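*Asks:* Fold the stuff below for me.
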Amino acid sequence: MNGSTNSALDYGVDDAHHLFCEDENFEERNEAHIRGCVCPEDVERVVEECKIDTVWKNLDNDGVLKLNFSMRDKNGEIRRKQLQLTLIDKSRKTFLMTRIDVNNIYVEQENAKKRLLEALNAAEQASKVKTDFLARMSHDIRTPMNAVICLANLGQTYPDIDETHDCLKKIEASGQYLLAIINDVLNLSKMESQTIIFHPTVVRLQDFIRETLAIVMPSANEKALRVDVKQIGITSKYVKLDTTYTRQVAVNLLSNAIKFTPHGGLVQIIFENISREGKFVRGKMIVKDNGVGISREFLPRVFAPFEQENAQDDAGRQGTGLGLSIVKNIVEQMGGTVSVESEKGKGTAFTV
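*Replies:* The predicted structure follows:
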């Protein structure tokens, strides 16, 4: 392309077909070609950037200008192209114009941008979730801590032993809740660093069930909930498991069900055989409720740490949002799986 004469001559595999002739106006012929094949969203930009004065102004220090755009090829496919203009004679403003297909590179770059954007969004979401968690936890700690301080002060002023005893019971309950929050945070930290050591032992299944229910029944009774236990296909009285961590899984799931089931509702814990392997039977535990349920949008995040659906609207339902994440960590480190099925307004079922 000769900028001083506004003309160009092209060379290609097909010598019989030329886009430019030396006696034609380059800018007019080039604009017609651009409008005929370049995609609409790039047309005006490419027309402007291919004008001789614009090219001359935008050259880099090496005398090169590169333009990227999309165009439809002879097969009708949209491809990404790069036009490179290289200055070869400054006095005559003469340029070598080359066009290459950069579609594969462009697709890779766009995919990389998409992955980076997704990673950035995920990081921002994780940061927001942790910030929300810290705000909730600060509130959850402050409320019982204020109760501890106030009740301790009141207890010192009561002459009646019964009133003092009532204050002490409430102080103990608040202290237990504070301890539960701290334990949740510490447990998650330990599990994420994969420092759990399991100690499976043979125990009576009925004993395990009885001792587990003893932990959660006070909360269930406060809401007049019915808690049913079912055994399907269970023929052995004994099971082999790590009592401490398996109970923590069961208690977390039951506590979650109790928390989100309205007054007078139903919570079920079901033990079921699913296969026999030699002397051992592989089983599953299901915790079901007919509570508020989980929305379809939130289900993929239900096991994520710090996450709680409608956390801002459920101030009455205290918790750290770590219980289900702890369940998932324990179960997976045991070599098992945990899944969830739920429908908003109808209830939830967790299967371990």
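*Asks:* Please count neighbours and contacts with C-alpha atoms only from this point.
*Replies:* OK.
*Asks:* what helix or strand is the nearest residue to residue 325 once chain neighbours are set aside on?
*Replies:* Distances taken as CA to CA, 6 or more residues apart in numbering place residue 303 nearest to residue 325, at 4.7 Å, with adjacent residues excluded. Residue 303 is part of no helix or strand, with elements assigned from DSSP states H and E.
*Asks:* In this structure residue 303 contacts residue 328, no?
*Replies:* Yes. With contact defined as CA atoms under 8 Å, residue 303 reaches residue 328; the gap is 6.7 Å.
*Asks:* any idea how far the residue lying closest to residue 324 once chain neighbours are set aside is from residue 322?
*Replies:* Distance criterion CA to CA, 6+ apart; nearest residue to residue 324, sequence neighbours excluded, is residue 303 at 5.2 Å. Per CA to CA, to the nearest Å, residue 303 is found 8 Å from residue 322.
*Asks:* Residue 219 now?
*Replies:* Taking CA to CA, one finds residue 219 at 19 Å from residue 322.
*Asks:* do the same with residue 185
*Replies:* Distance from residue 185 to residue 322, by CA to CA: 7 Å.
*Asks:* The two: which is more packed in?
*Replies:* residue 322 (22 against 17; other CA atoms under 10 Å).
*Asks:* was I right about that one contacting residue 183?
*Replies:* No. When contacts are counted by CA under 8 Å, residue 322 is not listed as touching residue 183 (10.2 Å).
*Asks:* How about the contacts made by residue 334?
*Replies:* By CA atoms under 8 Å, 6 or more residues apart in numbering, the contact set of residue 334 is residue 198.
*Asks:* just the strands in the chain please.
*Replies:* Applying DSSP state E to the chain gives strands spanning 64-72, 78-89, 94-101, 201-204, 226-232, 238-241, 266-277, 280-289, 339-343, 347-351.
*Asks:* TSV for those, including distance to residue 46?
*Replies:* Shown next, in TSV, are the strands of the chain (distance: least, CA to CA, whole Å):
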stretch	distance to residue 46
strand 64-72	7
strand 78-89	10
strand 94-101	13
strand 201-204	74
strand 226-232	71
strand 238-241	70
strand 266-277	66
strand 280-289	62
strand 339-343	53
strand 347-351	57
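*Asks:* Let's compare: structure for the following, please.
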Amino acid sequence: METAKVIVEIIFSLALFINALLFIPQMITIIKKKSAEGVSLLTFLGFLVIQFSVILHGIINQDYMLAIGYFLSFLTCGLVVFLLILYQKNNIQRSLKLNVVLEKILEQLPAHIYWKDKQGILLGCNTKNWKDFGVKSLSEYLGKTDYDWLPFDQANKIRQVDQEVIVTGKSKILEEIRNTIDGKNRIYLSHKAPLKKDDGSIMGILGVSFDITKIRKAEMERFEMLENIIALMPGHVYWVNREGYYLGCNDNQAKSAGLYSRKEIIGKRNKDLPWNFSVEMLPETLDKINEQVMDTVKSIAVEEPAILQDGTEAIFLSNKVPLCNKEYKVIGMVGISINITERKENEKELMLAKEQAELASKLKDEFILNMEHDIRTPLSAINMVAAQLSKNEIDLNKNKKLINIVVCSKEIMDYCYRTIEYLKIKFSSVPMIEKKFNLRDLVKRVINIEKPAYDSKKLDFNLEIKNNIPEFLVGDDFRLERILINLLNNAVKFTHNGFVKLTVQHIKELDNRNIAIQFIVEDSGIGIPEDKLNIIYEEFARMPPSSQALYKGQGLGLTVVRKLTEEMEGEIDVKSMVGKGTKFICTYPFKKSISE
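*Replies:* Here you go, the predicted model:
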């Protein structure tokens, strides 16, 4: 019995000790969280009273083991109560501070914040809200409704929205118009949500409203500017929805369509526009083009016929693009059309003028060929007959007249030949033909043509062809020959004594196949005045003038040389001094013969 009693007492002592330790985890939790939230102070005070009663009971009954055990529990429970009292006091202080901060924040918020009950009675708001409505204090504002501050129609609309939020239990964002203390309408962006109790039941609404009047005004100004830009844009600007109904246009489109205002076009189709009332297929044609743009999602440029309000036919060049939303889904079409009727008429006139010019060119070519045949052929016959008669005529007087006929007919033939040659070159009747030719043979032919002229004037003629000149070249030998003939003819004509010299030299390799050859025609003739150098290539320019009858010719030789040089993509330069002579320097590109 004694042993069992000892064991029971030991177990009882351990139980009392464990009971004291049970309060320690709660202390640690409170200390870590620094908060007494979720812990009942009243419960622990009850524990504390019970433990104190047990301690007194133990002392009275001299059960010191019981008294000591519960004293330990009393200490740990007392520490818990102390922490609860400490942190609840701190929580109250923090709550008070937080309330003060929230009040300061509410006072400084630029928006209107307010909350009302189900009847629309104001329960609270921030400072800006009641000040903007001209109220002197919050107390004066509370307990009132919107009907007490706003015009009936404004208050009624606000009340309807509040009721919708309360009934549906869903938030709503919208724009509202309210009068403020200055008597002006202000636009507010309002976000209203149901105000709920702890049990989730709706007790009213909570609202936040921002004054967006300035933003809306700026947007309206930009919108009006955009509207004015569209209205005044040149050409015809318009846009339609997916079903082909017009959503808008500029002033030109409205005017041409026979409308008084561009707003009238909204909701109309092509067949509904006054300018299409008198036609049958035109609206259908326009609709098909618009549908093509929207169906293919591709922009197009197309010429479209139109009948204007005054009944005149017109042609428009239209650029049309599909109109898409943010999801790139086609919702319509935008078009810009320019009236090109005048341009099309000009094109017709230009085409007619081109045809007439081509006809005139053909007639000109025929005239040149006829002139070459009809004039040169009889002149050649006259020249040949006169030359034959002069050989057999023994009468000196008649012989002299026949020789004059021979000389004059020859001059006329030469004149016609040079004129025809000039006309052919001027009007590009001679095609560019590149072929292989022997340069030295070409130069000899040219010299032989001019030999009688410089022999008769007893001039020294010098020819110098550099050794590095290829024997064969590929190029337009006809043009090169005509250039050298004209230059040498002028050199001989304007040189009375001294020399005429032709130099041919290699300038440089342009690439593996192309080379530059330079031809220099130099004489010791009368020279060209410096102030005349800029006109020597003009048509019919002569130095001295033909009226002085010193030199024969039409003044076309150098004009032909310049024209042929340009066609050969060459260069020509001249250096001259009066009384000393003239030097023409011509440079042309040729190809080396690959079969030389």
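*Asks:* if we can go back for a sec, could I get the strands of the first structure as TSV with mean neighbour count?
*Replies:* What follows is the strands of the first structure, written out as TSV (neighbours: other CA atoms under 10 Å):
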stretch	mean neighbour count
strand 64-72	18
strand 78-89	18
strand 94-101	16
strand 201-204	12
strand 226-232	14
strand 238-241	16
strand 266-277	16
strand 280-289	18
strand 339-343	16
strand 347-351	20
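*Asks:* Could you report the distance from residue 289 of the second structure to residue 335 of the second structure?
*Replies:* Residue 289 of the second structure is 11 Å from residue 335 of the second structure, by CA to CA.
*Asks:* of these two, who's got more company?
*Replies:* Higher neighbour count among residue 289 of the second structure and residue 335: residue 335, with 20 against 15, using other CA under 10 Å.
*Asks:* where's the more buried one, which helix or strand?
*Replies:* With DSSP H and E as criterion, residue 335 of the second structure is part of strand 330-339.
*Asks:* so that strand matches what in the first structure?
*Replies:* Alignment note (TM-score structural alignment): strand 330-339 of the second structure is unmatched in the first structure.
*Asks:* What residues sit buried inside that strand?
*Replies:* Neighbour-count burial for strand 330-339 of the second structure flags 330, 332-339 (criterion: 16 or more other CA atoms under 10 Å).
*Asks:* Adding distance to residue 448 of the second structure, write those residues out as JSON lines.
*Replies:* Shown next, in JSON lines, are these (distance: CA to CA, whole Å):
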{"residue": "330", "distance to residue 448 of the second structure": "81"}
{"residue": "332", "distance to residue 448 of the second structure": "81"}
{"residue": "333", "distance to residue 448 of the second structure": "78"}
{"residue": "334", "distance to residue 448 of the second structure": "76"}
{"residue": "335", "distance to residue 448 of the second structure": "73"}
{"residue": "336", "distance to residue 448 of the second structure": "71"}
{"residue": "337", "distance to residue 448 of the second structure": "69"}
{"residue": "338", "distance to residue 448 of the second structure": "66"}
{"residue": "339", "distance to residue 448 of the second structure": "66"}
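*Asks:* Quick check: the farthest pair among these?
*Replies:* 330 and 339 (27.2 Å; CA to CA).
*Asks:* what comes into contact with stretch 342-352 of the first structure?
*Replies:* 253, 257, 261, 284-296, 299, 331, 336-341.
*Asks:* Same check on stretch 376-392 of the second structure?
*Replies:* 399-400, 402-403, 405-406, 409-410, 412-413, 416-417.
*Asks:* So how do I select the buried members of the residues you listed in ChimeraX?
*Replies:* Selection of the buried residues among the contacts of stretch 376-392 of the second structure in ChimeraX, burial being defined by 16+ other CA under 10 Å:
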select :399,402,403,405,406,409,410,413,416,417
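*Asks:* And the contacts of stretch 376-392 of the second structure, which is closest to residue 75 of the second structure?
*Replies:* Lowest distance from residue 75 of the second structure to the contacts of stretch 376-392 of the second structure (CA to CA) belongs to residue 417, with 141.5 Å.
*Asks:* The closest one corresponds to which position in the first structure?
*Replies:* Match for residue 417 of the second structure (TM-score structural alignment): residue 183.
*Asks:* distance of that match from residue 189 of the first structure?
*Replies:* Remark: distance between residue 183 of the first structure and residue 189 of the first structure (CA to CA) = 10 Å.
*Asks:* now residue 128 of the first structure
*Replies:* Counting by CA to CA - residue 128 of the first structure and residue 189 of the first structure are separated by 19 Å.
*Asks:* do residue 164 of the first structure as well
*Replies:* 38 Å.
*Asks:* More neighbours: which of those two?
*Replies:* residue 164 (17 against 13).
*Asks:* ok, and the closest non-adjacent residue to the more buried one?
*Replies:* Nearest to residue 164 of the first structure is residue 155, by CA to CA, 6+ apart, at 4.9 Å.
*Asks:* For stretch 479-492 of the second structure, give me every contacting residue.
*Replies:* For stretch 479-492 of the second structure, using CA under 8 Å, 6+ apart, the contacting residues are 442-443, 446, 449-450, 453-454, 500, 521-523, 525, 557-558, 560-561, 564-565, 568, 582, 584.
*Asks:* ugh, wrong one, stretch 175-188 of the first structure
*Replies:* 137, 141, 144-145, 148, 319-320, 322-323, 325-326, 329.
*Asks:* let's see 10 Å
*Replies:* When contacts are defined by CA atoms under 10 Å, 6 or more residues apart in numbering, stretch 175-188 of the first structure is touched by residues 137, 140-145, 147-148, 169-174, 189-190, 194, 196, 305-306, 318-323, 325-327, 329-330.
*Asks:* again with stretch 353-367 of the second structure
*Replies:* 347-352, 368-374, 423-424, 427, 429.
*Asks:* what does stretch 198-213 of the first structure give?
*Replies:* Counting by CA under 10 Å, 6+ apart, 220, 227, 229, 234, 236-248, 250-251, 254, 269, 271, 330, 333-334 sit against stretch 198-213 of the first structure.
*Asks:* just stretch 339-350 of the second structure next, same as before
*Replies:* So stretch 339-350 of the second structure is in contact with 235-236, 303-306, 313-318, 351-356, going by CA under 10 Å, 6+ apart.
*Asks:* which of those are buried?
*Replies:* Buried among the contacts of stretch 339-350 of the second structure by 16+ other CA under 10 Å: 235-236, 304-306, 315-318.
*Asks:* Now the residues you listed in TSV, please, with extra columns for secondary structure.
*Replies:* Formatted as TSV, these follow (DSSP: H, G, I helix; E, B strand; the rest coil):
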residue	secondary structure
235	coil
236	strand
304	strand
305	strand
306	strand
315	strand
316	strand
317	strand
318	strand
